[in-house]
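S.K.: how would this look folded up:
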Amino acid sequence: MRRLGSVQQKMPCVFMTDVREGPSKKRDHQQFQVLATENLNPLATESHIDCAVATEKLDGTCCYVTLHRGQPHLWARLDRKPNKQAEKRFKKHLHCHKSCKDFTWDVAEDFKVVPETWIPAHGVQHHNGQPIPDKNGHIPGWVPVENNNKQYCWHSSVVDYVTEAALVLRPNADDEDLLEIAAVPLADLLEQTLELIGTNVNGNPYGLGSKKQPVHCLVPHGSIPIRNPPPVAFQHLYSWFQESPEGRVEGIVWHCMDGTLIKVHRHHLGLRWPDGDTCLANRPVVIRIDGTVDSYSNSEQQSLFMSFFTLNGHCFNQLQDIQFEP
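M.R.: The predicted structure follows:
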């Protein structure tokens, strides 16, 4: 299952939500919480969520594979955000009107500069040739990941432009209980979004690698199915997150037959994340990095690929057990 490079509209929650006072469990310095009510979102009913495919919501940073200079390339998420003056005007408008409606942006003047290579995400609307910010005042988009950019060093560690491959974590085709880490041609990932997870991303809830030996990989969105998902009802989901071993996930994303994506996050239910070991971290994984030593030793960014290559065919009882030879 794949998602196009569209990140403009945030996925709606499966339940209607309510903003309540109190510090957020998800975002530092946010003095309010967005919590689910027990009322199902009408969009979920309209999209026949009971027939949707439930997949694990992953905790990392979003990436996108599309062409750059005519070749398949990994792109990192980068939102254009307003400068300080524009942000003050926007917040003042929200405070007075309780809505972003009727607020006027001057995109050319109000937003911070982004690299020339930046592109807006699919789905971002335009007016007079300029992208229109979303309700949060951001313009979602992407920048290509280059090997010499320190800001995206963990992104570049999972992609090899010499062999045109990426390190991808995915279910094994022959055993649904087994995960695999494979070197996948970038051409096979074109127009997909993926989640970068690992040692230095979002606090590493999956326990991958260490400071001395960082481990990162890409996970295609929608690729980790949730087997025997709970019924789409508040109490059933709450109990599943609390009590089921399969419920030790950040959340669920339902892929509806009409293309609609609907989510629920543990924080929507007032639950912590992470809370102990995660389901993904405890799944067995096999390393499938084919090729030859020369394939990766000649690459500028070969270190992580080479480390995985030395483990080709090795199976670990848990994803978080992956270790490289010293």
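
S.K.: Please count neighbours and contacts with C-alpha atoms only from this point.
M.R.: Noted.

S.K.: residue contacts, the nearest residue to Leu40 once chain neighbours are set aside?
M.R.: In this structure, Leu40 finds its nearest non-sequential neighbour in Phe15, 4.4 Å apart by Cα to Cα, 6 or more residues apart in numbering. By Cα atoms under 8 Å, 6 or more residues apart in numbering, the contact set of Phe15 is Ala36, Thr37, Glu38, Asn39, Leu40, Asn41, Phe234, Val264.

S.K.: Could you also give me the structure for this next sequence, so I can compare it with the first?
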Amino acid sequence: MRRLGSVQQKIPCVFTTEVKEEASRKRDCQSYQVVATETLNPVAVDADVESAVATEKVDGTCCYVSPFRGQSHLWARLDRKPNKPAEKRFKKHKHLHRSSKGFWWNMEEDFKCVPESWIPAHGVKHVKDQPVPDPNGHIPGWVPVLARSKPYCWHSSVVDYDLGVALVLRPAHQEEPERAELEMVTVPLDELLGQTLELIGTNVNGNAYGLGCKKSPLHCLVSHGSVLISSLPPLDFHSLRSWFQTRPEGRVEGVVWHCSDGTLLKLHRHHLGLRWPDGDTLLGSRPVEVLVAAVIEDDNGNGLFTSLSKLHGRRFERLQDVTFET
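M.R.: Reported below is the predicted structural model:
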């Protein structure tokens, strides 16, 4: 399972891919789309993907748990990006050379400022102690989420640093994680150290899972690799496409395979020309029990934790049915 805060290398598709000059189904501002072919990626073959653990690709924003100021902390994804003049030069170079290779970055002048606490992600290459941008001109990295942080208010809503816990959505049966039941539970941040997780909820990526509402927003964390898929068809293009379209368990954004040698491979609906979301999602339709007992009953307490503590022990037939009053 993916545990480290590494977002430098994009996870390759389990099939080989090709670029089509059509508007992206995934990103509104992208004039092309990357689609899967019917050929299995050689990387997947070499990594013995047939024996890999298949997990649900969760649609949210990536987070990381790591120490900050002597305490386990949640970190938000923040890529360091080029400023407008540098971006213009970079686009011109790519247009002329059909590639980003050979482009020279001035690391002191070409990039937007980031908070002093920003750190590059694990796996980012360095030259002379300077992080090197990826082929898209970005330097993946993290910033710590501070308590009641306005820029990261939805991130901060799922952690309580006084209690040292985070709000996590996970399979209720850890020994049988493929079972349908989920639990929304407080987990010590120390137990999540080194893990990457996905923040999902009302105000993240269009809220594919139907969590909360504008009046009572609801967010939580899902550890990468924690939601297993146990009923995948053979690794065949047409079989997998049919599975996404017709099977109840195929109502997911995508699949991530965790190979025994550490290789990660993925396949999402956009690779297959399929919409996402498309009706009710599998995760949003799964039963869930709320287990949030500990809460600070004063003005410094986390509002979401306080609200959920009133639902402690309640079971909902669907994750998207979890409601509370603020």
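
S.K.: Give me the TM-score for this pair.
M.R.: Here the TM-score for the pair of chains, by TM-score structural alignment, normalised by the length of the first structure, is 0.97; 323 aligned residues with a Cα RMSD of 1.2 Å.

S.K.: Ranking by neighbours, what's the top pick from the contacts of Phe15 of the first structure?
M.R.: Counting neighbours by other Cα atoms under 10 Å, the top entry in these is Ala36, with 23 neighbours.

S.K.: Where in the second structure does stretch 188-196 of the first structure fall?
M.R.: Using TM-score structural alignment, stretch 188-196 of the first structure corresponds to residues 191-199 of the second structure.

S.K.: in the matching stretch, what's buried?
M.R.: By neighbour count with 16 or more other Cα atoms under 10 Å, stretch 191-199 of the second structure contains the buried residues Leu192, Leu193, Gly194, Gln195, Thr196, Leu197, Glu198, Leu199.

S.K.: One more: stretch 238-246 of the first structure?
M.R.: Residues Tyr238, Trp240, Phe241, Gln242, Glu246 are the ones in stretch 238-246 of the first structure that count as buried (16+ other Cα under 10 Å).

S.K.: Please report the distance of whatever residue of the first structure lines up with His271 of the second structure from Lys26 of the first structure.
M.R.: Applying TM-score structural alignment, one finds that His271 of the second structure aligns to His268 in the first structure. His268 of the first structure sits 10 Å away from Lys26 of the first structure, going by Cα to Cα, to the nearest Å.

S.K.: For the two, indicate the residue with more neighbours.
M.R.: Remark: of His268 of the first structure and Lys26, His268 carries more neighbours, 24 against 17, as counted by other Cα under 10 Å.

S.K.: Report the contact partners of the closest residue to that one other than its chain neighbours.
M.R.: Spatial nearest neighbour of His268 of the first structure, excluding adjacent residues (Cα to Cα, 6+ apart): Leu35 at 4.4 Å. The contact partners of Leu35 of the first structure, by Cα under 8 Å, 6+ apart, come to Thr17, Asp18, Val19, Arg20, His267, His268, Leu269, Gly270.

S.K.: The fourth one sits in which helix or strand?
M.R.: What that stands for is Arg20 of the first structure. Using DSSP states H and E, Arg20 of the first structure maps to strand 15-21.

S.K.: Would you mind getting the average deviation of the helix or strand following that strand from the second structure?
M.R.: Per DSSP H and E, the first helix or strand lying C-terminal to strand 15-21 of the first structure is strand 32-40. By mean Cα distance after the TM-score superposition for the first structure, the fitted strand 32-40 of the first structure averages 0.9 Å away from its aligned residues in the second structure.

S.K.: any idea of the angle strand 32-40 of the first structure forms with strand 15-21?
M.R.: In terms of direction (axes from the mean of the first three to the mean of the last three Cα atoms, to 10 degrees), strand 32-40 of the first structure departs from strand 15-21 by 150 degrees.

S.K.: so where is strand 32-40 of the first structure in the second structure?
M.R.: Counting by TM-score structural alignment, strand 32-40 of the first structure lines up with residues 32-40 of the second structure.

S.K.: Check stretch 229-243 of the first structure too.
M.R.: By TM-score structural alignment, stretch 229-243 of the first structure lines up with residues 232-246 in the second structure.
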